[in-house]
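> Sharing a model that was predicted from the sequence below.
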Amino acid sequence: MNAKLEKLENNVVKFEITVESAKFNEAVKKAYKKNSKKYDVPGFRKGKAPLSIIEQYFGAGVFYEDAVNFCCDDTYPAALEENNIKPVDYPEIDIVEIGEGKDLVYTAKVTVVPEVELGEYKGVEVKTVKYPVTEEDIDNELKAMQQKNARIETKEAESVVENTNIAVIDFKGFIDGTPFEGGEGTDYSLEIGSGAFIGNFEEQLIGLKKGDTKDVEVSFPEEYGKEEFNGKKALFNVTIKEIKVKELPALDDEFAKDVSEFDTLEELRNDSKSKFEETNSKKEKDEYEDAVISAVCDNAKVDVPEVMIKSEVDQMVKELESKLSYQGLDLKSYYEFTNSSEEKVREFMGETAEKRVKTRLVLEEIVKKEDIKVTEEELLVKATELAKQYSEKDDEKMAKMLLDAQRNILEHDVANEKVIDLLVNSSKTVE
């Protein structure tokens, strides 16, 4: 095999690969053995006709397609390895020369991992953002706990619907006098003032009594999410079946004992503050880290191939689909609900996908430049961390399984973590 390499524009290379005629003839014979049973030749049992006879009946190139594939499977990967080329897509194969007694000559054009020109990556200046814990944060957390532990009581028969009450209602909606899908409900518990229903629907129920019926008129927002509803006026026939009120517990020491392991409200407040501080500290750390990586990537030059962006968008769509499945949804429902389409979503994801790919390429280049190595001990620590997420029992066995099955991924992840630590530790903080 002989391979000539030519670098084209836009991170594309082109090989011209020559396979000696003897090697090509062997590939033709291999193709013959694979396919001979497919051909019926008079005077021969199926699969028993000689190669030369089949070629006479069906043409000299009858087995060339498979023979070329066999040759490409052997020589193309060897050409990549010999020239240290890393492709990011399948090659485009074109035959230059082929024939009996001739060398096979073909070209393979493929997009490759782009070169990265690093800029300044040590000592980048990054602004810090602080998230102090406020008394309002703690108050809101306690109010949420208060709501969660509220008692629901039914109001007296002659009582009327008031703000914050829970109205149990039957309703049926109409647009232009016609019922519409999703516009009907029975025994629906609606908290007045929650904003769960569109427009001033909830306000129009205030003052009604149990058993009252009222026609409520509202308009769907212009960008409601479903094209057939956008900006449309609707009429809902609503019946009040029951009125309930939330009885909130007092925020005192007894409340703290009931909802937590603490004896006093002050202890509960302090615990809430500590949790906020921990969360905010992590948020500050993550945002600072992201800012450092972003600054380093901004300083680097790399022409990200479209095929890599497309592949990353494919991955992002899969991630979205996986998240939706946990909520009992699918992509089709998501597109309908957001008044979008796969094309629009993929276009929206494009910029983020390009940034993700560039970040990955830049970090990998710094790993090479800094000659960052990953030790077996570091791999085992990483594998053990992941193992604890999968199983609470026998972490050691699970860690070894992960090391065997995902060693390359683990090495990549640990190397990235080390290079990010390097970048963050060398950065300069600007208050």
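Now that the structure is in, tell me what you want to look at.

> hey, let's count contacts and neighbours off CA atoms from now on
Noted.

> three-state assignment of residue 281?
Applying DSSP: H, G, I helix; E, B strand; the rest coil to residue 281 yields a three-state assignment of helix.

> count of neighbours near it?
Summarising burial for residue 281: neighbours were counted as other C-alpha atoms under 10 Å, giving 15.

> what about the spatially closest residue to it that is not a sequence neighbour, distance to residue 149?
Leaving out its chain neighbours, the residue that sits closest to residue 281 by C-alpha to C-alpha, 6 or more residues apart in numbering is residue 131, at 7.6 Å. As judged by C-alpha to C-alpha, to the nearest Å, residue 131 and residue 149 stand 29 Å apart.

> which one of these two has more residues nearby?
Looking at residue 131 and residue 149 with other C-alpha under 10 Å, you find the greater number of neighbours at residue 149, namely 16 against 12.

> Check the contact between the more buried one and residue 250; I expect there is one.
No: in this structure, residue 149 is not within contact of residue 250 by C-alpha atoms under 8 Å, at 10.4 Å.

> Quick check: which element contains the residue nearest to residue 281?
Assessed by DSSP states H and E, residue 131 sits outside every helix and strand.

> So which residues of the stretch 101-250 of the chain form strands?
104-111, 125-127, 151-154, 166-175, 178-191, 213-219, 233-247 (DSSP state E, counting those that start in this stretch).

> Pull the residues that contact the shortest one.
If I follow you right, that is strand 125-127. The contact list for strand 125-127 (C-alpha atoms under 8 Å, 6 or more residues apart in numbering) reads 288, 291, 292, 295, 427, 428, 429, 430, 431.

> again with the fourth one
Among residues not part of strand 166-175, those counted as contacts by C-alpha under 8 Å, 6+ apart are 161, 179-180, 183-192, 232-246.

> hang on, the earlier thing: pipe the strands of the stretch 101-250 of the chain into a markdown table and attach distance to residue 355 and mean neighbour count per row.
As requested, the strands of the stretch 101-250 of the chain are exported to a markdown table (distance: least, C-alpha to C-alpha, whole Å; neighbours: other C-alpha atoms under 10 Å):
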| stretch | distance to residue 355 | mean neighbour count |
| --- | --- | --- |
| strand 104-111 | 19 | 21 |
| strand 125-127 | 19 | 16 |
| strand 151-154 | 49 | 13 |
| strand 166-175 | 45 | 20 |
| strand 178-191 | 40 | 14 |
| strand 213-219 | 40 | 16 |
| strand 233-247 | 43 | 20 |
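
> One more to weigh against that first structure:
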Amino acid sequence: MQVTETLNEGLKRGYQITITADELESKVNEKLTEAQPEIEMKGFRKGKVPMALLKKKFGTQLLGEAMQEAVDGAVSEQLEQSGDRPAMQPEIKMEGENWKEGDDVVVSMAYEKLPEIEQPDLSTLTLEKMVVKADDEAVEEALSGLAEQAKNFEDRADGEAAESGDQVTMDFVGRVDGEAFEGGSAEDFPLELGSGQFIPGFEEQLVGVKVGDEKVVEVSFPEEYGASHLAGKAAEFTCTIKAIKAPAAPVLDDDFAKQFGSESLDALKDQIRERLEAEYAGAARAVMKRSLLDKLDDLVSFELPPTLVDAEAKQIAHQLWHEDNPDVHGHDHPEIETTDEHTKLAERRVRLGLLLAELGTKNEIQVSDAEMTQAILNQARQYPGKEREFFEFVQKNQQVQQQIRAPLFEDKVVDYIFELATVEDVEADKDALKAAVEKLDEE
């Protein structure tokens, strides 16, 4: 094998690799010799088929295998000798259009290598961590939210009319063009007025009804309605009102707390306070992480692989375009041009991504099997009833596993840096924390 360097420019590398015909023939002979003892052919005992006959019958097939193995081996050997780590899969091309058996094989290999990255002195970093306590007002606000979820309804006095927010129990029959349609009728159906449970305009027309009323509600199904045979059509619903109940706020006592698994109201408040402060801590960590990344971006500088930056810029441009065009869900749209802003953001992401990856590798930071399993299980819960199928899908898909592992790895590297940096606690209120988090979304 002969290797000739053809490109050495920045991070770009190019090589021409020549594998001689003699090398290929030797590999084919090795394969035939290895397989010969197990081969049977008509007229010959097992293991006694002449080599010349084996080569005639299997030589062409084995030559292709030998060629692929030789090229793969040559690429691996060259990368090992050079110590280069390609930023992306090397581009391998066979040179010469009229190659025939007996010729040398010449291939070109091109790639961009990852840059050498020196670990900065992380102990020089100073970071601020916002510490927010859950005050009584926040706890009461969260408690009110639970009360809203657990609200009850009590019968209105005889003759009282329904108001928005009331629960109306009714029988109804829906008709289109005078004919009842499937799924348009129900008995003893409880409907909270103002909930938006029914199609637009339906619930508003029931405000003011009384028990015993028969109300005809006239509406039109939306053009994008799920049932195509009803989409855009006018309909009438004959509603017979059987009961009207007004919302009644639950009594916030120990019995109320037991609905949420707490022994007492005070215990429930303590649980709410802990949950809120855990949420505050998560938000504060996100703010501190952004500050860390900003400082690291200013602290390091190294050459970036152009292909990685270009790919990241295109992904950013594509994502932002879809955010500006939410109605387009597929990829049937004009080509999206990248801008200098996209490229600048891509350079930051690539630089920080390579730096964190290098820090994680050099400091032997790894995502454990247990951490991966827990992360997969957490995502599987998003598919109720299909958790097992999702888990099996992930187990068979390396790309999806990497998508799950990548943020776990990044967070572990970030935590490692936090331990080395000087972190100063700064007391703040929830409004200041909220403003800091909102600022993250704006940048």
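Perfect, thanks for sending it. All values derive from a computational prediction rather than experimental measurement.

> care to give me the TM-score?
Structural agreement between the two chains, given as a TM-score (TM-score structural alignment, normalised by the length of structure 1), stands at 0.60; 373 aligned residues with a C-alpha RMSD of 5.9 Å.

> out of the contacts of strand 125-127 of structure 1, which is most surrounded?
Note: the member of those with the most neighbours is residue 292, at 27 neighbours, neighbours being other C-alpha under 10 Å.

> shouldn't that residue be in contact with residue 123?
No: with contact defined as C-alpha under 8 Å, residue 292 of structure 1 does not reach residue 123; the gap is 9.4 Å.

> overlap in contacts of those two?
Listed as contacting both residue 292 of structure 1 and residue 123 by C-alpha under 8 Å, 6+ apart are 423, 427.

> that older thread, now render the strands of the stretch 101-250 of structure 1 as a markdown table, adding distance to residue 358 of structure 1.
As requested, those are exported to a markdown table (distance: least, C-alpha to C-alpha, whole Å):
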| stretch | distance to residue 358 of structure 1 |
| --- | --- |
| strand 104-111 | 16 |
| strand 125-127 | 19 |
| strand 151-154 | 53 |
| strand 166-175 | 49 |
| strand 178-191 | 44 |
| strand 213-219 | 45 |
| strand 233-247 | 48 |
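
> Does the spatially most central residue of structure 1 lie in a helix or a strand, and which?
In structure 1, the C-alpha nearest the mean C-alpha coordinate belongs to residue 319, at 2.9 Å (C-alpha atoms, centre = their mean). Element membership for residue 319 of structure 1 (DSSP H and E) is helix 306-326.

> what's the angle from that helix to strand 104-111?
Orientation note: helix 306-326 of structure 1 sits at an angle of 60 degrees relative to strand 104-111 (axes from the mean of the first three to the mean of the last three C-alpha atoms, to 10 degrees).

> which of the residues in helix 306-326 of structure 1 are buried?
Residues of helix 306-326 of structure 1 classed as buried by neighbour count (16 or more other C-alpha atoms under 10 Å): 308, 309, 310, 312, 313, 316, 317, 321.

> And for the nearest residue to the fifth one once chain neighbours are set aside, the neighbour number?
In this case it means residue 313 of structure 1. Taking C-alpha to C-alpha, 6+ apart, and ignoring the residues beside it in sequence, residue 313 of structure 1 has residue 353 as its nearest neighbour in space, at 5.8 Å. Residues near residue 353 of structure 1, counting by other C-alpha under 10 Å, number 22.

> Likewise for residue 417 of structure 1?
Residue 417 of structure 1 has 13 neighbours, counted by other C-alpha under 10 Å.

> how about it, what does it touch?
Contacts for residue 417 of structure 1 were tallied using C-alpha under 8 Å, 6+ apart; there are none.

> SS state for it?
Following three-state DSSP, the label given to residue 417 of structure 1 is helix.

> Likewise for residue 17 of structure 2?
strand.

> Kindly provide the distance from it to residue 3 of structure 2.
Noted for residue 17 of structure 2: a distance of 5 Å to residue 3 of structure 2, by C-alpha to C-alpha.

> what about those two, which has more around it?
Summary of the neighbour comparison: residue 17 of structure 2 and residue 3, criterion other C-alpha under 10 Å, with residue 17 having more neighbours (22 against 16).

> In this structure that one contacts residue 107, no?
Yes: applying C-alpha under 8 Å, one finds residue 17 of structure 2 in contact with residue 107, separated by 5.3 Å.

> Now do the helices in structure 2.
Under the criterion DSSP state H, structure 2 carries helices at the ranges 21-35, 51-82, 136-149, 254-258, 265-299, 306-324, 340-362, 369-380, 387-396, 398-420, 430-442.

> Export these as JSON lines, with columns for distance to residue 111 of structure 2.
Converted to JSON lines, the helices of structure 2 look like this (distance: least, C-alpha to C-alpha, whole Å):
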{"stretch": "helix 21-35", "distance to residue 111 of structure 2": "25"}
{"stretch": "helix 51-82", "distance to residue 111 of structure 2": "11"}
{"stretch": "helix 136-149", "distance to residue 111 of structure 2": "55"}
{"stretch": "helix 254-258", "distance to residue 111 of structure 2": "63"}
{"stretch": "helix 265-299", "distance to residue 111 of structure 2": "25"}
{"stretch": "helix 306-324", "distance to residue 111 of structure 2": "9"}
{"stretch": "helix 340-362", "distance to residue 111 of structure 2": "17"}
{"stretch": "helix 369-380", "distance to residue 111 of structure 2": "31"}
{"stretch": "helix 387-396", "distance to residue 111 of structure 2": "29"}
{"stretch": "helix 398-420", "distance to residue 111 of structure 2": "22"}
{"stretch": "helix 430-442", "distance to residue 111 of structure 2": "35"}
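
> Before I go, just wanted to say thanks for your time.
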